[in-house]
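# Okay, predicted coordinates and the sequence, questions at the end:
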Amino acid sequence: MEKLSAPARLFDIVDIQLQKFPKDDMLCLKEKNKWRYYSTREVKETAAKLSAGLSQSDIGFKDNTPEGVDKVVVISNNRPEWIILDLAVQQIGAVIVPVYPTTNPTELNFILQESGAKLVFIDDEEMLDRFDTAISEVTTVQNVYTFSKTRAKHWTELLVDLTPEISQKVEETKASITSERIATIIYTSGTTGLPKGVMLSHSNIISNLLIDKQDLPFPDAPEYKALSFLPLNHIFERVANYFYMISGVSIYYVTDISRIGDYLKEVKPDVFTTVPRLLEKVFNKIMASGHNLKGIKKKIFFWSIGLAQKYDNVKKPGKLYKLQLRIADKLVYSKWRKALGNNLKFIIAGGAACQERLLRIFHAAKIPVYEGYGPTENSPVISANRRVDNEMRFGTVGVPFGGQKVKLGEDGEICVKGPCVMMGYYKNPELTAETIIDGWLHTGDIGIWVEDKYLKITDRKKEIFKTSGGKYVAPQPIENKLKESALIEQAIVVGEGEKFVGALIVPAFENLKSYMLHKGLTYTTNEDAIKDKDIINAYTKIITKANKNFNKVEQIKKYKLLTAEWGVDTGELSPKLSLRRKIIMDKYKKEIEEIYAS
């Protein structure tokens, strides 16, 4: 096997790991309460067997255009088979098209039709039942395989024994694939219409991967363990997995996100990626536990929270503050780290803006969260806060990574140019031309420079709205300020074409219950709680306090408390847990109308 110093194609990453640090636990999955470990050698050989089987099924590339390459759709939760399939499809020059397990059947049908997918790989019986009709309506689909034993064909039926002749053919096919070849099509969630297929080449993703590894910086770390729970269907987690593999990090997959606390304690990971929404939920649990304390313990807890909120990574702390931090660490923060496995070196957050307050608190508690930024169209990372001194600013997404140029348009839109910019949108040259102009990718995100160096995202271009008075309002900063309250779980700012800004607010009901108990109030149901006059007054005070951070036009004048948390299953959140504004505003049209009724 030829020695590789750097990957040219994504599947080369496995060869690099095999050469540098072959592992017994490259990919890990818990099956029936017992860990199943996939070694580097097994992953490489199984991917080769699957490549051979797919080739014999007449799957591969027919010409050098994206339209001429066969497509394979995968709909699955995170598991080793996902990665093995990904590698196998790449090695024969075909294209993997990942689909979120939470995608609605109508969107899946569109993706299958537009891509012309020939094969579908699906996780289990439940998903097979959910998507069976949508798949059966697409004439290009030849077969459906599952990763779990179901009534459909099992994926292992495609594995072919590697005779010397078959192995040579697989290697010859791999050698013919160039780095500029399309590797994947990732359909963005259809929040404002039909999904868009982002085409990324091997070179796009590898360029981003190597830039990330150099600029973070991140050493080879074969002793590290990573926990993987964000959907592999999203480019953020997928590149993170490639990142772990090329660095020798063992990957442990979480199959049940509701049990992530158990996985953290058992695996004791060194690293994981996450989205701000999950960090908010972790912190809300921490706050709920604090509210349940009594006497001196409760006072110490909230003293520690207040202390952490003042944490500054730039200004040198005084002796008194350092002493206070050590005391708080021993009494409070150390317990948080223990609940997270007590071994974390860093957490990478992306997908949406993190609350600055939350970042300060976690860093004070020696739980290092580094926020980054980038769209799928840039493979994805544009910038991130670094692990090195003086390369991080809270409230920003850090310094742009090397090898790419970043500028702000006249309206503040973030534009990027470099090797990571996508090939284009699949079968949509018009939209591609609107998005990539003279090589510059227009991200649709609005930003500013902090200290002429650090990039700060202020909002999405399409989410900024105008009131009836002609004033522009950026909702994200207002929503993040509201969520700093322990009593607010979720919030969306409204007011397009209206006289003033309003908000829909989902209370953090567990914290609200503790708050009501502390105040001597009786909690019965969510519905009754949000009608209680004392509770309404409490939320009014929270909003009044938050309003002080914004100008008069941006301040919330009226709001509505809601009774149920928004979720992916109920449609209000995208798979990466960001707000689907149009869906929320359609669903709560009546409540929004009530805000503006008078």
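In hand now; what should we look at?
# C-alpha from now on. contacts and neighbour counts both.
Will do.
# quick one, strands of the stretch 1-150 of the chain?
27-31, 34-38, 71-75, 95-99, 119-122, 143-146 (DSSP state E, counting those that start in this stretch).
# Oops, could you answer that again for the stretch 401-550 of the chain instead?
For the stretch 401-550 of the chain, applying DSSP E, counting those that start in this stretch gives strands covering 405-408, 413-417, 424-425, 436-437, 440-450, 454-460, 465-466, 472-473, 488-494, 501-507.
# could the ones you listed be laid out in CSV, adding distance to Gly350?
Shown next, in CSV, are the strands of the stretch 401-550 of the chain (distance: least, CA to CA, whole Å):
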stretch, distance to Gly350
strand 405-408, 18
strand 413-417, 16
strand 424-425, 23
strand 436-437, 23
strand 440-450, 14
strand 454-460, 12
strand 465-466, 24
strand 472-473, 23
strand 488-494, 18
strand 501-507, 23
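# this is the other structure I want to compare:
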Amino acid sequence: MHEISSPALTEAPVTGGLADSVFDTAERTPRLVLFSRRDGDRWHPVTAAAFRDEVMGLAKGLLTRGVRYGDRVAVMSATRYEWTLFDYALWAIGAIPVPVYPTAAAEQVRWILAETAAVACVVEDEDQAMTVGAVCDALPELTGIWQLDRGCVAELVDDGLAVPDALVHRQRLGVTPDSLATVIYTSGTTGRPKGCLLTHGNFAAAADALLDGWGEVFRDSGGGQPATLLFLPLAHVYGRMVEVAAVRGGIRVGHHGRLSTDSLLPALATFRPTFLHAVPYVFEKIHQRAREAAEADGRLELFEQAAEVATTWAAAWERRGLGKGSGPGPALRLRHAAYDRVVYSRLRAVLGGRVRAVMCGGSTLGRDLGLFFTGAGMTVYEGYGLTETTAAITANPAHKPRFGTVGRPVPGASVAIGEDGEVWVRGAGVFAGYLNHPQCTEMALYDGWLATGDIGSLDEDGYLTITGRKKELIVTSSGKNLAPGVLEERVRAHPLIAQCLVVGDNRPYVAALVTLDAQALAHWLKTRGREQLDLWSALADEELHAEVQRAVAAANTTVSRAESIRAFRMLPKEFSLEDGLLTPSLKLRRHAIVERYAQDIEELYAG
């Protein structure tokens, strides 16, 4: 196997658990602001000492309610400060938080709570309380449902006032790096989700690798404390790893519970982070909205010229970082500086004005988009990981990104490519196994290596490129193999197209299901002086169909004819998390989509 490794930069801890960092930081720097809590447009500071006291108070209340070392407690909520508070309070007494997505159906909730034998469940609101309540008869271990919006934190703290601090410390000192920290369920794109057993040592290793390799790029350009707005789902391993890294690294964190740009951008403008962790969807939408705004103001030509200069500048900077060029030339630097004043600075202002680095993962970000944001002054570091690797196992090195790849192994990790192209990884972040699935664990782990199920390649400098999933490979009836992800990404590059699912397994040719972005459609119609159409009416519009056809044709130019999309169908609504067609990290649930739209797919091949 072709293998590459990166040496660890710090030694792995041999004692202690994740909650120790809360108490250690409060002891060393009690006035350091660890969190900011939002109240309207204002953010109120929470110091390290204050957070420690809140963790201690809640931990004592949990002990009073019967939560013991090793117990599992489910948390079902959007991303918010109280989730982090519960995580650290539970870790402080050796208990195990089990994340549940707030949109989970009752059957999914029943399955997770039953398999983990959860003794309690924290929910955000009445709707979630009713979801859990509907299945609690089948959960004999469940003894409590605590609702955040009804003041459960204050109630628990009041209950624990008489408990001595020493009891919490005794529990905390029993936690080791090998102790189980959480059970995070996979997204279930290829079957029923499995619970990944992640230890305190897994999270510590993943967080420390991030801080060791990229800590310098997180800081404010003026030398101040780094800060990030955490809007990734805390039910997802990526969000939890960011949470842990921030607490361990003294990074100020604000919480925001929604991924939509309409909600996110005002929060970014007031919080003003120095760096971000995000999924590609966020940057695709920000770029699209910026382009639409420029077109509406009659500045589209200026925006497109600025975008071209940004990508050209970033490509030259990339070559210099890799030791293959001298960087942007004088003329390019002058043009870049001119556009920075009139275009790039405005884009950075939308994100608060201080963001200079972006870590991106969860799915593939197009090379051109990475170059664009980097050229606009926000360097994009794309990475790759799984729930089983405690988030990132590879990432583009600081100041040396290769756009279009997911980088090199993080410090302390190794990556290898098998004979069949499968990516294998090894490192301290690799999980302990699947809950109650020893056979699946045995199939995934071999001599310390994890078989990821992804297909990829390593270039001559050790940068990894992911091309697809083994289980998602399409084999046409003529025997042609196709990884659909790359082609789908190229179709989605068109502003009108929200999602694309390529099909063709055991079929004579490749076809696609396409969904439209409603806001982009409204903008497209307005710029052409046309009346607005709903998505249903748009399906029959010939001009729109021709526009989508052009997007498909452009994507087809990058593949062979046997791999090209010969037919497509536009659908009247986007695939969504609520209808079960997307994972919580916004990846397509392929089997669910194919099943839901089986008739549409059949009609693509009729005749």
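Thanks, I have the structure now. These numbers were taken from a predicted model, which means no experiment stands behind them.
# how about CSV for the strands of the stretch 1-150 of the first structure, with mean neighbour count added?
Formatted as CSV, these follow (neighbours: other CA atoms under 10 Å):
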stretch, mean neighbour count
strand 27-31, 18
strand 34-38, 15
strand 71-75, 25
strand 95-99, 26
strand 119-122, 23
strand 143-146, 20
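# Next, format the strands of the stretch 401-550 of the first structure as a markdown table and append mean neighbour count and distance to Tyr145 of the first structure.
Below are the strands of the stretch 401-550 of the first structure laid out as a markdown table (neighbours: other CA atoms under 10 Å; distance: least, CA to CA, whole Å):
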| stretch | mean neighbour count | distance to Tyr145 of the first structure |
| --- | --- | --- |
| strand 405-408 | 17 | 42 |
| strand 413-417 | 22 | 39 |
| strand 424-425 | 22 | 27 |
| strand 436-437 | 16 | 37 |
| strand 440-450 | 19 | 36 |
| strand 454-460 | 21 | 39 |
| strand 465-466 | 18 | 45 |
| strand 472-473 | 18 | 48 |
| strand 488-494 | 22 | 38 |
| strand 501-507 | 23 | 40 |
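# was I right about His591 of the second structure contacting Lys471?
No: counting by CA atoms under 8 Å, His591 of the second structure stays clear of Lys471, with 10.7 Å between them.
# Could you tell me which residues touch both of these two?
Counting by CA atoms under 8 Å, 6 or more residues apart in numbering, the contacts common to His591 of the second structure and Lys471 are Thr190.
# follow-up on the earlier one: can you check which of the strands of the stretch 401-550 of the first structure gets nearest to Leu573 of the first structure?
With respect to Leu573 of the first structure, and counting by CA to CA, the nearest of the strands of the stretch 401-550 of the first structure is strand 488-494 at 10.7 Å.
# now the angle from that closest one to strand 501-507?
160 degrees (axes from the mean of the first three to the mean of the last three CA atoms, to 10 degrees).
# what comes into contact with strand 488-494 of the first structure?
With CA under 8 Å, 6+ apart, strand 488-494 of the first structure has contacts from 475-476, 478-479, 482-483, 501-509, 565-566, 581, 592.
# want to throw the strands of the stretch 1-150 of the first structure into a markdown table with distance to Gly374 of the first structure?
Listed next are the strands of the stretch 1-150 of the first structure as a markdown table, based on distance: least, CA to CA, whole Å:
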| stretch | distance to Gly374 of the first structure |
| --- | --- |
| strand 27-31 | 26 |
| strand 34-38 | 31 |
| strand 71-75 | 24 |
| strand 95-99 | 19 |
| strand 119-122 | 28 |
| strand 143-146 | 32 |
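# For Lys169 of the first structure, find the nearest of the ones you listed.
Comparing those by CA to CA, strand 95-99 comes nearest, at 18.9 Å.
# What segments of the stretch 201-350 of the second structure are helices?
Using DSSP state H, counting those that start in this stretch, the helices of the stretch 201-350 of the second structure run over residues 237-249, 261-271, 280-296, 300-321, 330-339, 345-350.
# So which of those helices is the most surrounded?
helix 237-249 (a mean of 22; mean count of other CA atoms under 10 Å).
# Can you name the residues that contact the aligned partner of Leu216 of the first structure in the second structure?
Aligned counterpart of Leu216 of the first structure in the second structure: Trp214 (TM-score structural alignment). Shown in contact with Trp214 of the second structure (CA under 8 Å, 6+ apart): 397-398.
# can you tell me how far Trp214 of the second structure sits from Gly249 of the second structure?
Applying CA to CA, to the nearest Å, the value for Trp214 of the second structure to Gly249 of the second structure is 11 Å.
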